[in-house]
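In: Kindly return the folded structure for what I paste below:
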Amino acid sequence: MRVVAYCYQTAGDAPDPGRLNELAEQVYSDGAVPTPGYRPGRDRLLADLHTTPADLVLVQDLATLGNDPEEVSAWIEALESTGAEVISLAGGAVDVASLVQGANLASEQRRRRLREGHARSRLQALPPPGKPPYGYRRGQGKYLIDRATAPVVTAFVNEFLLYGSLRGAVRFVETRFGKRISASTGRRWLTHPTYRGDLQYQDGTVLRDTHAAIVSREEAAQIDRLLRRNRPLPPRTAGAARSLAGLVTCQNCGQPLTISKTAPKSTPRGQAKTYLYLRPSGCPQTPRCKAIPYDEALHRIVAEICRVLPQAVAQFTANIPPGAPAPGTRLQAAIAAKEAVLAQLPALEDSGVLDAETAALRRYKLRGEIATLHQQLAQLPPVNLQELSQSVSIPQFWLDLSEAERRFFFREFLRDIQIVRDRDDWRVELVLVF
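Out: Have a look, this model is predicted:
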């Protein structure tokens, strides 16, 4: 008994005939292309059956034989006219009359056409189906910036970059624009590839630079670092007014130090003044660990950073093998190599080495791989640590910063600040991010 099979793959999927290879001695296959009726594998199957008849023709699903019920019926009749029996692994023997009338098959065909249409749109870098994200509208086959709503997203992003507080930026857009959003929506505005000028599809592939961006690449890299630094911090400290909020821990009792202030007290000149303290919250020891003046703690922490940071950076860079390329250099080389391959596709298509469908699929995969490498590159430190450590090892650099600027740099380098108490005094130990 001679058994052959036919397999049809959706655009963008790797060929995977599955059980057909095990059951049939030869498998004919096609893939969805910009012209749905173009199926050379199916045509070759019918021609071969006329010259070398087979007993059985196996298919994964009858719906894969055509684009509508009438076409499926016609192809079943054509295949059976050669003396073969068409068998579906999903069903069994074929009843042509019920097949044409079957509503389930018609529904499956409509769903298949939708999936194929979406796959062809991916290959052409067209936006996915559905409502465009807030701040955009559809036009010219891509997303266009909506001038009525995009300023809300821009203001939200700028507020987050300035103060580093997601919920604070949510409250800001509600107060200023009357736009009420949830924190999860705000996070999506900050992180979704669409706002960075990229398209993300259901299969997870991201294509870069497909439309105008609301969030620039530099802003996106800074947003990712801010969110990554804020993740381990206690709630409501990401955008706190004081730069040490959420970073200081008492090593003796293991409790975080919160910032408290005294009631205003009059000075000899008649001016009211408040004093800030770092106080352990929920200290279980008796007597409780004492509070520390905020300004004194700030000066000691700055002095410790200026002492420890250059040594830590020198040790970190010394562990890199001599002559080993930097991670950024390796990623840039990989990106350049893939972009070179991408640039060769038009010439290969013009010379006939690649057909239009294969070139489109290869272009889609290459652009997705390049986007992944760019994402890895954006997560690397934005500056040279050795040079930066020299700049930030001057105490006056830290003291001249505003609280918001100082908070930004603290969280760029510090994961935790430990207060170690001796009998009569206390000292600072730093936990650096690297």
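
In: going forward, measure contacts and count neighbours with C-alpha atoms only.
Out: OK.

In: any idea how far stretch 210-220 is from the chain center?
Out: Centroid displacement of stretch 210-220 relative to its chain, using CA atoms, centre = their mean, to the nearest Å, is 14 Å.

In: who touches it?
Out: 125, 142-145, 150, 153-154, 157, 161, 190-191, 194-199 (CA atoms under 8 Å, 6 or more residues apart in numbering).

In: Mind doing that once more with 10 Å?
Out: 125-127, 135-136, 141-145, 150-151, 153-154, 157-158, 161, 189-199, 221-223, 225-226, 378-379, 382 (CA atoms under 10 Å, 6 or more residues apart in numbering).

In: Show me those residues that map onto strands.
Out: 136, 142, 143, 144, 145, 199 (DSSP state E).

In: Please type out the PyMOL selection for whichever of the contacts of stretch 210-220 turn out to be buried.
Out: Provided next is the PyMOL selection string for whichever of these are buried by 16 or more other CA atoms under 10 Å:
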select buried, resi 125+126+127+135+136+142+143+144+145+150+153+154+157+161+189+190+191+192+193+194+195+196+197+198+199+221+222+223+225+226+378
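
In: quick one more, to check against the first:
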Amino acid sequence: MVILAYEYIDPLWQPLPDPQAWGQEIDYWLLDVEASRPHLRYWLQRLEPGYWLLQQLSALGRTVTEVSDRLRHLEVAGITVIALAEGYVSDRPPTGDQLLSLWEQVKQQLHQQTLCHGHARNRLKHRPPPGRAPYGYRRGKEHYVIDRAAAAVVKDFVEHFLLYGSLSAAVRFIANTHHKRISIATGRRWLTHPVYRGHLYYQGHTVIPQTHPPLIAPEEAAQVDRLLRRQRSLPRRSASAPHPLAGLVVCRECQQRFGRTQVQPYRQPSQYAYLRPLHCPLSPKCRSIPYNAALTAVIDQIAQRLPRAIAQLSVPTPPLTAEIQAIEAQLHHLGELETQGLLDTETAQLRRYKLAGERAQLEAQRLQLPPSNLLQLAVTLGQPQFWYQLSAAEQRFYLREFLHAIEVTSRPPQPWSIHLRFIWESPIGSVS
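Out: Model prediction:
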């Protein structure tokens, strides 16, 4: 008596199964990856007595009629068929309503497989997934095309976020400017979803790069990712605060953050701003410091330390460029093999699809690396006059690009002082 386990998969969308999942009791494990099912047809001619184990009855054919005929052919030959998904055992066949339910289930399985096969073929051709096009696009014949009216809303949203660094402020901005109301979650999706960067996103994990015009340029996408990652370590209300030092100033002694307070002296036309520790547990408490004086000290220290720190910075970077070039060479070689007839079109498309996903991951990693003109940028940022020409929002953007914290020592009776901790430096003490 032969115990045979048979499986059929569509390699366009199904992973290879593990034969060990059937255990050690089986005599043969058969796997078909072609729609013609050559292994199945061969064993249907042999018809050795025994047991056939299936994951689903739909593995026997492409239509309900084909499955029914082959199942009857096996049972007439005295072979016991066991289908795990349906709980079917040919020795105890269902009757009545159970039989109707069984074949309805097989019909649904075959329909689902047909849909998945069609979607997989579209993925290989880099066509958009099924469903409505994302806001800002409309469906074209082969790819997404830009909807100009909606795309203007998305672009204004992204520009406002890059300028002020606040999701909620960008949401309010497009509500007031374009009368488009969205949630914070939708705004975050606009900023982070690959489709707005010109890539297709399939089945929750595969990204195919550069398939349609982007609404967010690669440089803007890298800035968005850095801003969102940087804001995770900042207090919630500091993300879009109007002053540049918001969320960065920390007491070196009590490890408490400083907040900005603004007062107007009696009978004075101008206001006075200062920084004070919000919840200092020490006694006497750490002193407050003048805000403008602190900002000036920060700019002076950046001019002294930043160019030298970046010049000495040695960050090991993975050979991403070489890996991307290797993938490009493989893609070119695939085209040559296909032209020479050594590789069929469907296999070449499947391999090309997987290589495109790997290239997208490497491209995303490369965009997160420091810019190639970092040294020249450091020279510019090291000039105090450059900082005083910037707006408060621009100052805040550059400070958060390089600073992890501004540590302040303000214990009386010593004069206050600051120390800048850059993002690549390890902390002196834990910051709450």
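
In: Tell me who's in contact with residue 332 of the second structure.
Out: 326, 352.

In: Could you find the counterpart of it in the first structure?
Out: Using TM-score structural alignment, the partner of residue 332 of the second structure in the first structure is residue 343.

In: just residue 390 of the second structure next, same as before
Out: For residue 390 of the second structure, the residue aligned by TM-score structural alignment is residue 401.

In: next one: residue 366 of the second structure
Out: Match for residue 366 of the second structure (TM-score structural alignment): residue 377.

In: Against residue 302 of the first structure, how distant is the match of residue 390 of the second structure?
Out: From residue 401 of the first structure across to residue 302 of the first structure, the span is 12 Å (CA to CA, to the nearest Å).

In: higher neighbour count, these two?
Out: Between residue 401 of the first structure and residue 302, counting by other CA atoms under 10 Å, residue 302 is the more crowded of the two (20 against 12).

In: do you know how far the residue lying closest to that one once chain neighbours are set aside is from residue 384 of the first structure?
Out: Of all residues not flanking residue 302 of the first structure in the chain, residue 395 sits nearest, at 6.2 Å (CA to CA, 6 or more residues apart in numbering). Distance, residue 395 of the first structure to residue 384 of the first structure, using CA to CA: 20 Å.

In: more crowded one of the two?
Out: The neighbour count for residue 395 of the first structure versus residue 384, taken as other CA under 10 Å, is higher for residue 395 (17 against 8).

In: Going by the alignment, residue 296 of the second structure corresponds to which residue in the first structure?
Out: By TM-score structural alignment, residue 296 of the second structure lines up with residue 299.

In: I'd say residue 245 of the second structure and residue 274 touch.
Out: No: Residue 245 of the second structure is beyond contact range of residue 274, at 11.3 Å (criterion: CA atoms under 10 Å).

In: quick one on the thing from earlier: now do the contacts for the match of residue 390 of the second structure.
Out: Contacts of residue 401 of the first structure (CA under 10 Å, 6+ apart): 407, 409.

In: got the contact list for the corresponding residue of the second structure for residue 392 of the first structure?
Out: Aligning on TM-score structural alignment places residue 392 of the first structure opposite residue 381 in the second structure. Contact partners of residue 381 of the second structure, counting by CA under 10 Å, 6+ apart, are 299, 302, 303, 306, 307, 375, 387, 398, 399.
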